[in-house]
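Q: Attaching a predicted model along with its sequence, questions to come.
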Amino acid sequence: MESHGHGHGHSNSPAPVGPVAARIVVGLLVAIGIAVIAGAVALWPGEQSVEIPLPFQTSGGGTVNTEAGTVISQDIGACGSASAGRVFTGNPTPPVGAGYDCQRSIVTIESGPNAGTRTLLEIVPGPGQPDIRTGESVRLVRQTDPSGTTQYSFNDFSRGLPLSIIVGVFAVVVCIVARWRGFRALIGLIIAFGVLVIFLLPALLDGAPAIPAALVAGSIILYAVLYLAHGVNLRTSSALLGTLTSMALAAVLSYVAIRMTHLTGLSEEQNTDVQAYIQNVSITGLLLAGFIIGSLGVLNDVTITQASSAFEIAAADATATRRSIFTSAMRVGRDHIASTVYTLVLAYAGGALPLLLLFSVAGRSIQDVLTGDAVAIEIVRSAVGGIALSLSVPLTTAIAALLARPGGVAESGTPAAPKPPARKSGRHSR
């Protein structure tokens, strides 16, 4: 029998693609993946023996150990008790003499070798000092003085439980709304954090060049996050190729911008600490790595949206040409650029609000404020991210339009006529 069934099931699957375009994109992604693996092997940090920076040492030069505690009572009274910071079981020793007043908090120690005992915290009220209340959970620094006596001091508030609740609610909401795709996205976040902690930070600490290390780490994150959250298909592959290209562009732009503006990063206290205590790490390199990694989230958001738009347009209109798919998806992309640029700039401005507040009362001119190192870093970061974001839209849309449209669709918008079947000699059974 001669049957010519041409039914194509497209249930939740993108339109077929031309084999040449698909092979080119997949080949590029495989080649980039191999290069990323080779880069990770070459830049993988070795065994490190880094001295603990002075601000993070105990008085004996060791690692700071913290224990859990709960404030059971508090009052305002004279400082100078011999029980301050010491371990006791009953009530603290009264202060000797009439000294200045301070906030006195009796804390039950709940972990470590002295669990079940108490200590006394004496804190002079003032700006920057913690406001501890009865019933609050705190973290205490435990260290031993030269005489061998254990001493406790306030370290920070205990945030383990509230943070766990907030993160748990976030994960539940994402999984309920996005279902398995949301769950896979959360797994991708864990992988991304692991890449930063296990590879990027140790590599920078080991003296690896910032741009290659950040590009390798960013590429690993993108491969894992995109394919986990959106599946292994050509739609995701087009977004991945666009994001990887845009990330490389962001790296070049970041390097040029930092060199042109002579940004140092030393206006930020943590960068100053790094320069003072970890001399083998380049502050400029840290800035570059931060620019590159910081651009991934917004680039990923835009590129996956553009790829999905192009594939949906192609699936909805079988007669649409690649040109019309590109044009239609770009209309979506322009709106996305406008909204995301606002998001990008306002996010950085929100993070710099305390700094801007200080500058506003310092009486400095607006030019000095904007061109100062601290604000200029955020301006350059926003500009570089905005340029990479804007260029990623047409790039990803073009790749997606190429993959989303079958090669047999004519540029007039109508399917190309199929070739007639070759005539066979002999009889045909019908």
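A: Done, it's in.
Q: alpha carbons only for contacts and neighbour counts from here, please
A: OK.
Q: contacting residues for G207?
A: 280-282 (Cα atoms under 8 Å, 6 or more residues apart in numbering).
Q: Next step: these restricted to helices.
A: Using DSSP state H, no member of the contacts of G207 falls in helices.
Q: Nearest to I123 among the residues you listed?
A: Using Cα to Cα, V281 is the member of the contacts of G207 that lies nearest I123, at 36.0 Å.
Q: how close does the closest one sit to P53?
A: 13 Å (Cα to Cα, to the nearest Å).
Q: next one: I76
A: Taking Cα to Cα, one finds I76 at 35 Å from P53.
Q: okay, now the one to match up with it:
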Amino acid sequence: MSHSHGVPSGPADPRTRRVLAAVLIPAAIATLVAMAVLWPGRIHLGSAGDPGERVNARVTAIAGTTATVRLGDGSTVTVDVPSGPGAPAIATGDDVVLLHLPGAVPGGRDYTVVDHQRAGPMIWLLVAVVLAVLAFGRRLGLTALVGLAVSFAVLLLFVIPAILKGENPLLVAVVGSAAIMFAALYLTHGVNVHTSVAIAGTLASLVVTGLLGAGFTAALHLTGVAGDDAAFLAATQAGLDMRGLLLAGIVIGALGVLDDVTVTQAATVAELAAHGDRSRREIYRAASRVGRAHVASAVNTLVLAYAGASLPLLLLLATGSSPVRDVLTGELVASEILRSAVGTIGLVASVPITTALAVLVVRTRSAGPRSSPPARSPRHSRS
């Protein structure tokens, strides 16, 4: 039995529904088979380049450049107060994380403060998010949270381990994104024909995004090793396809915006078909106007999201003395421009693709037999 939580389930054309099922069912089966083939199994996710043991502790006193901290077993040790750019600022009573490296520095201390403990505040933050979503979304909010949990499970249990195992990052990202798309959209919006349209539109747009990303990554001669994090990962994980990792990030990043647009377009077409006597062409034009307004805001959101994540990089470039042309064409900035540009094109393509599919699926009132107009009353006819 189909059910709907967010996307209206209006009347659908039976023939087009069968065609849609003939496309999506094999796609879902192929996704499951690909996940089974690429499944990484159990791999050791160690801390590369970090041989020390991490220990939780609490700061009990600070005197000048040293601090006294109490370990979990009740013992106390003396550590140096962190200093320098990016060093954690500590105060008495703070819960901190220590790195235990005995004998690493001759004459140095065995413990070093490396970070603050954040588990408690993060748990309360997540609880606040869950309560806010449930209070406003109710049943739809619950299904959305379940879909979010599935998304995190696919990323943490499949995508990341498979890439670390040495599988092709782009292939893993496409398969993982497809699994997330099927599970999250059906869980959140119900199993109905209009959600299936949104999934088909998202899948087609992801293909466009992936192909454009692969083409322009090659055309721009990007290596995927631009920032310090990527360089460290390339050095510590031998054989990792860094260019494929760049493409994988583009595909997964685009998915979060694409499903929003495609679901909106499918719902818009369903509402227009259910409330009004319009032809398919009229519905397509009306829904496209809604889509253009949505894309205009979503593109801005996408670019600002990338800019916000890269704000330290932008500040660093703004304070440099290199010419603007050299800065923009350098691999570090070119990679971010590629993410924004390819994601934007995929987002724009999703509107006509999803709208066209949704229009083909709905059964418009104008397509059925029209009733003849009521006869005029003799009292109102002209003589």
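A: Looks like it came in fine. Note that this is a predicted model, so its numbers are computed, not measured.
Q: Mind checking how well the two chains overlap by TM-score?
A: TM-score for the superposed chains, counting by TM-score structural alignment, normalised by the length of structure 2: 0.89, backed by 362 aligned residues with a Cα RMSD of 2.0 Å.
Q: For V281 and P53 of structure 1, indicate the residue with more neighbours.
A: Between V281 of structure 1 and P53, V281 has the larger neighbour count (other Cα atoms under 10 Å), namely 19 against 15.
Q: Name the nearest residue to the counterpart of that one in structure 2, ignoring sequence neighbours.
A: In structure 2, the residue equivalent to V281 of structure 1 is L240, according to TM-score structural alignment. Closest residue to L240 of structure 2 apart from its sequence neighbours, by Cα to Cα, 6 or more residues apart in numbering: G166 at 6.1 Å.
Q: next one: A210 of structure 1
A: G285 (4.8 Å).
Q: and the one you found, what element?
A: Using DSSP states H and E, G285 of structure 1 sits within helix 283-316.
Q: Return the set of buried residues in the following helix or strand past that helix.
A: Where DSSP H and E defines the elements, the next helix or strand beyond helix 283-316 of structure 1 is helix 322-351. Neighbour-count burial for helix 322-351 of structure 1 flags 322, 324-327, 329-330, 333, 336-337, 340-341, 344-345, 348-349 (criterion: 16 or more other Cα atoms under 10 Å).
Q: Give me the distance between the match of V281 of structure 1 and G213 of structure 2.
A: 18 Å.
Q: who are the neighbours of the helix ranked longest in structure 1, in terms of helices and strands?
A: Criterion DSSP H: the longest helix present in structure 1 is helix 160-195. For helix 160-195 of structure 1, the packing partners by 3 or more Cα pairs under 8 Å, 6 or more residues apart in numbering; DSSP states H and E come out as helix 210-230.
Q: What span of structure 2 is the helix or strand that the longest helix of structure 1 is followed by aligned with?
A: Next in sequence after helix 160-195 of structure 1, counting helices and strands by DSSP H and E, comes helix 201-205. Under TM-score structural alignment, helix 201-205 of structure 1 corresponds to residues 160-164 of structure 2.
Q: And that stretch against structure 1, how far off on average?
A: Superposed on structure 1, stretch 160-164 of structure 2 shows a mean distance of 1.4 Å to its aligned residues (mean Cα distance after the TM-score superposition for structure 1).
Q: so who does L249 of structure 1 touch?
A: Shown in contact with L249 of structure 1 (Cα under 8 Å, 6+ apart): A388.
Q: Map it onto structure 2.
A: L249 of structure 1 maps onto V208 in structure 2, by TM-score structural alignment.
Q: For stretch 222-239 of structure 2, buried residues please.
A: Buried residues in stretch 222-239 of structure 2, counted by 16+ other Cα under 10 Å: 222-226, 234.
Q: Let me have these in TSV, extended by distance to A266 of structure 2 and secondary structure.
A: Below are those laid out as TSV (distance: Cα to Cα, whole Å; DSSP: H, G, I helix; E, B strand; the rest coil):
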residue	distance to A266 of structure 2	secondary structure
L222	36	coil
T223	38	coil
G224	36	coil
V225	39	coil
A226	38	coil
A234	42	helix
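Q: ok, of the residues you listed, which one's closest to V191 of structure 2?
A: Using Cα to Cα, the buried residues of stretch 222-239 of structure 2 come closest to V191 of structure 2 at G224, 38.4 Å.
Q: Distance check, the residue mapped onto that closest one from structure 1 against G290 of structure 1.
A: Matched across to structure 1, G224 of structure 2 falls on G265, judged by TM-score structural alignment. Remark: distance between G265 of structure 1 and G290 of structure 1 (Cα to Cα) = 11 Å.
Q: What mean distance separates stretch 242-260 of structure 2 from the matching residues in structure 1?
A: Using mean Cα distance after the TM-score superposition for structure 1, stretch 242-260 of structure 2 ends up 0.6 Å from its aligned counterpart in structure 1, as a mean over the superposed pairs.
Q: So which bits of stretch 78-86 of structure 2 are buried?
A: For stretch 78-86 of structure 2, burial by neighbour count (16+ other Cα under 10 Å) applies to 78-82.
Q: Output the residues you listed as JSON lines; include the columns distance to M181 of structure 2 and secondary structure.
A: Formatted as JSON lines, the buried residues of stretch 78-86 of structure 2 follow (distance: Cα to Cα, whole Å; three-state DSSP):
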{"residue": "T78", "distance to M181 of structure 2": "51", "secondary structure": "strand"}
{"residue": "V79", "distance to M181 of structure 2": "48", "secondary structure": "strand"}
{"residue": "D80", "distance to M181 of structure 2": "48", "secondary structure": "strand"}
{"residue": "V81", "distance to M181 of structure 2": "47", "secondary structure": "coil"}
{"residue": "P82", "distance to M181 of structure 2": "44", "secondary structure": "coil"}
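Q: For V174 of structure 2, state which of those is nearest.
A: P82 (42.5 Å).
Q: Which residue is the nearest non-sequential neighbour of L45 of structure 2?
A: Residue nearest to L45 of structure 2 in three dimensions, not counting chain neighbours: P161, with 8.0 Å by Cα to Cα, 6+ apart.
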